[in-house]
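> model this:
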Amino acid sequence: MLFKIWKKAPLHSCRISHDFSFYVGYLLGDTKEHCSTFKGTRTRAAFVFIIGFWLLDLANNTVQGPARALLADLAGPEQRNTANAVFCSWMAVGNILGFSAGASGSWHRWFPFLLSRACCEACGNLKAAFLIAVLFLTLCTLVTIYFADEVPLTTHEPNRLSDAAPLLEDPQQNGLDLSKLKPDKQVIDNANQSRTVNDYERDIHVKEAISKVDEDKNGGFNDGPGAVLVNLLTSLRHLPPAMHSVLIVMALTWLSWFPFFLFDTDWMGREVYHGDPKGSLSEVHAYDQGVREGAFGLLLNSVVLGISSFLIEPMCKRMGSRLVWALSNFIVFACMAGTAIISWISVGEYSKGIEHVIGGNKNIRIASLVVFALLGFPLAITYSVPFSVTAELTAEAGGGQGLAIGVLNLAIVVPQMIVSLGAGPWDALFGGGNIPAFVLASFAALAGGVFAVRRLPNLSSNSFKSTGFHFG
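Reported below is the predicted structural model:
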């Protein structure tokens, strides 16, 4: 699972530094001016940047969704939370490696050939992180393909209601005319009543017809091109009642997380270090320093994430998954409110000229890193508990864990789209900066925590008893 997160280094770095896409844009015909002096817009680079992000997000969901579904299928009813905790711990290991690569500012010294007229120091550092990510992705993918020997299991599914199932079960209504299946002739041996070749062929045709009818009754298009989307939308109508509350809390939870994920290092560069990527040379340097400090904060976040993943199971056994999930949202509420307070204090000092404005206040920088680290604990819960709850609630619902995780993933991608499209206009309403988005995130986390306490189902604490993985 390391390969899933090794892309985190370029993911978070390209979030706040467009230098690598600048280099590609330079090759595609953007400005020929030296990268250290040009401050304008690079249209082609922006296009490459957007396409790259789409591919990264696609890769993320392509890996994480099936991996979680496979864990839920392999783990027994009493080990689902343990399985997700192990998954979370490996994510933390990958995060630590990836953020360590992204936080380093010395790659361009070790690999000077990465620098060019279109690619300055920040771009060289980012290209090195990308190349390392590509190497690890390739290695882990080859290992997975070579050693993973998954055998698909086919099971006979009982007839179930489906939006696409035929209303009538008569073979005549399904486009089959059994009368056409009668043999041209019948030969009956009056002596021994032996079966003839035509009788045998007739039985074969009848069995095929019945098999086709059964396939239609069970939704025979399950392997068709639109099967995944149809099954996903259909499953929303047949979810267990408790899953509706899970989806709402999940959406509110990720609505509070995405502003932090999208703007964390930019927040460090702008509000904490008072830098500007389009400002003077000293402001650009301060911004880059804040970005690297933010990557270090994410490294601390991942360390706490890895440690906290081992605490999830005993907490769920003692408190229950409902209260553990609610606790994580309340912690996110406090931390996101803390980022807003830190921003107000830092911006206030900057406007008053207190301290050395370029580089920020040391105490504020330390407080920011503390917030980064504290958020690792609720992040471990967010990466584990919701998926365990979903696996237990949908264990007998049919459709498999892959479909259940796909439905839960809708409660993640929808908030992501909302934040991605709405954060900019929302911040602009209040004069810019990242504070408005963080305040909105804190209220979303508070709402998610309250809703979790009041509406999430109470699952038995025995569900989190750990006796090891079950592979039978």
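> Every contact and neighbour count from this point should use C-alpha atoms.
Will do.
> Show me which residues of the helix or strand hosting Val206 are buried.
Element membership for Val206, per DSSP states H and E: helix 197-217. Buried residues in helix 197-217, defined by neighbour count with 16 or more other Cα atoms under 10 Å: Asp199, Arg202, His205, Ala209, Lys212, Val213, Asp214, Asp216, Lys217.
> I have a second one here; can you model it like the first so I can compare?
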Amino acid sequence: MSATGEARLAGWRVACVAAALCGAQVCWSIQIGISTKTFLELGMPASLVSAAWLAGPLSGTVVQPIVGVLSDRCTARLGRRRPFMLAALGVTLFAMALFAAAAPLGAALAGEPIHACAVEFIPQINGSSTEGTRPVSSRCPMALSLAVTGFWLQDFAVNAFQGPTRTLMTDLIPPSQQATANAWFGFMAGLGNALGAALAAADIVAIFPFFGNNLRALYAVAGALVFCCVILASATAHEVPLTLAMRERDKLRRRARRGVPSRVGAGVLDPADDVAAVVQPERGFSLRTRMAEAWRAWQGASAPLRHAFYVQCFTWIAWFTTFIYATSWMGERVFGGSPSAPEGSAGRERYDEGVRRGNLALALQAIFALAATTPTPYTAAFLPWLMAATSTKAVYISSQAVMAVCLFGTLGVTVAADAVGATAAVQAGGMACLILLGWCWAVTMTIPWAIAGSVIDAMPDKGLLMAIMNVSQAAPEMVAALVGFVILSLPHGLNPWGSAMVMAAGGVSAVASIGVIVGLGVGDDVVVDDVTAVAVAGRGDDEHAESARSASAPLLGGG
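Below is the predicted model of the structure:
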């Protein structure tokens, strides 16, 4: 039954559908924790690492809107969303295997022994880390090429099943269960973050030594987890297949909203949805037409949705500077190690330990976010309680301010590490900068999506609009990647702090997001009915306001 129906889903089924988001977040989390380290070890210059990370914005910007349009009109027997989820799952697992096996596979294809994929570095006078060294070459460039290919494929594939999964939740969950659905959505996303980071911090090869090294063991375990999550969601999500008549009904609704006369009856959309009278169905798929349709849908979206989109853009520029560089920054700048050092050397051990500590901090960050957004049997979740006690706008601003302080703090920790070395206080300061971002993550994954989910709930274009909203997470990475390339290409005299300067630039973006929240009044239209539910009322838009109130789309306060 769709979200417009009356039937309620069992609570366990809601949780199972949300489990697919856990799988998606596991993928993203291990990418954040391990990918930059792997690229550097295979010989990629630090200034070019951000270019490899362009897979994320390109896939999110291109794949999600297209998949959103296609899934809105898919008439497969499995439903509209599940075919895309399952196909993307297969590609995701292949991509993860390719990334993990890049070194041995690249050596085999190049006809070289496995140790040939080690990297030769020569030191430069400026700096003591990879940011201050220059790779002579990767003696097995094939391995680096395969790793980048696997990384890009994984990004495209995860985006292809993450978008339909988000929309599947709004398809299946009736308005009366939106509180429960949002709570499970946030919980599963946070759980996936925590699991992925914890796996990246663990020595998994010690448990499964037959994988040969920790990278392959990590991706094997993570791949099995992702497979189980998506299959569980697909098996328990009972979609109603979209018929051609239903698709034409939605088409006519879109035409009616744009003021285009209907060809049904007397030119007015039949209130009873007499789909038997609908004219011939749409023919074919025109990308240009669909993109034009996406633009029209976005122009017709309410102000709260557009404003949340703008804040998200600045927020995700800041987030991506940490996604790309945080764990490697811990290994190089905080712990004073280097991925270019030989295996088993003191420098390499310091780097590996720093990366593990960075991933541990990310796991604690995810747990922090979960604690802020998950209710107990006796108390409401802290985040919606705080919104009720203060205001949504104040909470939103506070999270962006904390983000700015933490990202500027990475620069301070780097300066301290250069001055006094990797002392216990410096290491704790580095971890604190990452852990405290958990509060920001809790807000980033709740307030904007509560606004989006409530505004688009009753719209036939919801798959498309949700995909466009996802672009606010994807497109900013292009900016973050460009900023990272420019900053890390600067000579040592202009940037002696390496990747910490990139994350400090992310802090500037967080400050800019505060300006957008204040200037556009983001959060002014969010009404907290009680400590467990938030309804988003569109200013000057009675239709969207009523839809939001009836949906009662909450933050992660439970229901």
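> Once they're superposed, what TM-score comes out?
Once superposed, the chains reach a TM-score of 0.77 (TM-score structural alignment, normalised by the length of the first structure), with 411 aligned residues with a Cα RMSD of 3.4 Å.
> hang on, the earlier thing: output the buried residues of helix 197-217 of the first structure in TSV, with distance to Val291 of the first structure appended to each entry.
Listed next are the buried residues of helix 197-217 of the first structure as TSV, based on distance: Cα to Cα, whole Å:
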residue	distance to Val291 of the first structure
Asp199	78
Arg202	74
His205	69
Ala209	65
Lys212	60
Val213	61
Asp214	59
Asp216	56
Lys217	57
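> Nearest to Phe53 of the first structure among these?
Asp216 (40.0 Å; Cα to Cα).
> Ser21 of the first structure is in contact with Ala46, isn't it?
Yes - between Ser21 of the first structure and Ala46 there is a contact under Cα atoms under 8 Å: 6.9 Å.
> what about those two, which has more around it?
Remark: of Ser21 of the first structure and Ala46, Ser21 carries more neighbours, 23 against 16, as counted by other Cα atoms under 10 Å.
> Tell me the secondary structure at the more buried one.
Three-state assignment for Ser21 of the first structure (DSSP: H, G, I helix; E, B strand; the rest coil): helix.
> Now it: closest residue in space that isn't a chain neighbour?
Ala45 (4.8 Å; Cα to Cα, 6 or more residues apart in numbering).
> Quick check: the aligned residue in the second structure for the one you found vs Phe210 of the second structure, distance?
Using TM-score structural alignment, the equivalent of Ala45 of the first structure in the second structure is Ala143. According to Cα to Cα, to the nearest Å, Ala143 of the second structure and Phe210 of the second structure sit 21 Å apart.
> show me what contacts the residue nearest in space to the middle of the first structure?
The residue lying closest to the centre of the first structure (Cα atoms, centre = their mean) is Asn61, at 5.4 Å. Contacts for Asn61 of the first structure were tallied using Cα atoms under 8 Å, 6 or more residues apart in numbering; there are none.
> Counterpart of it over in the second structure?
By TM-score structural alignment, Asn61 of the first structure lines up with Asn159.
> Likewise for Leu139 of the first structure?
Under the alignment (TM-score structural alignment), Leu139 of the first structure maps onto Cys228.
> Leu440 of the first structure now?
Leu440 of the first structure maps onto Ala505 in the second structure, by TM-score structural alignment.
> Determine the number of other residues adjacent to that match.
Ala505 of the second structure has 23 neighbouring residues, counting by other Cα under 10 Å.
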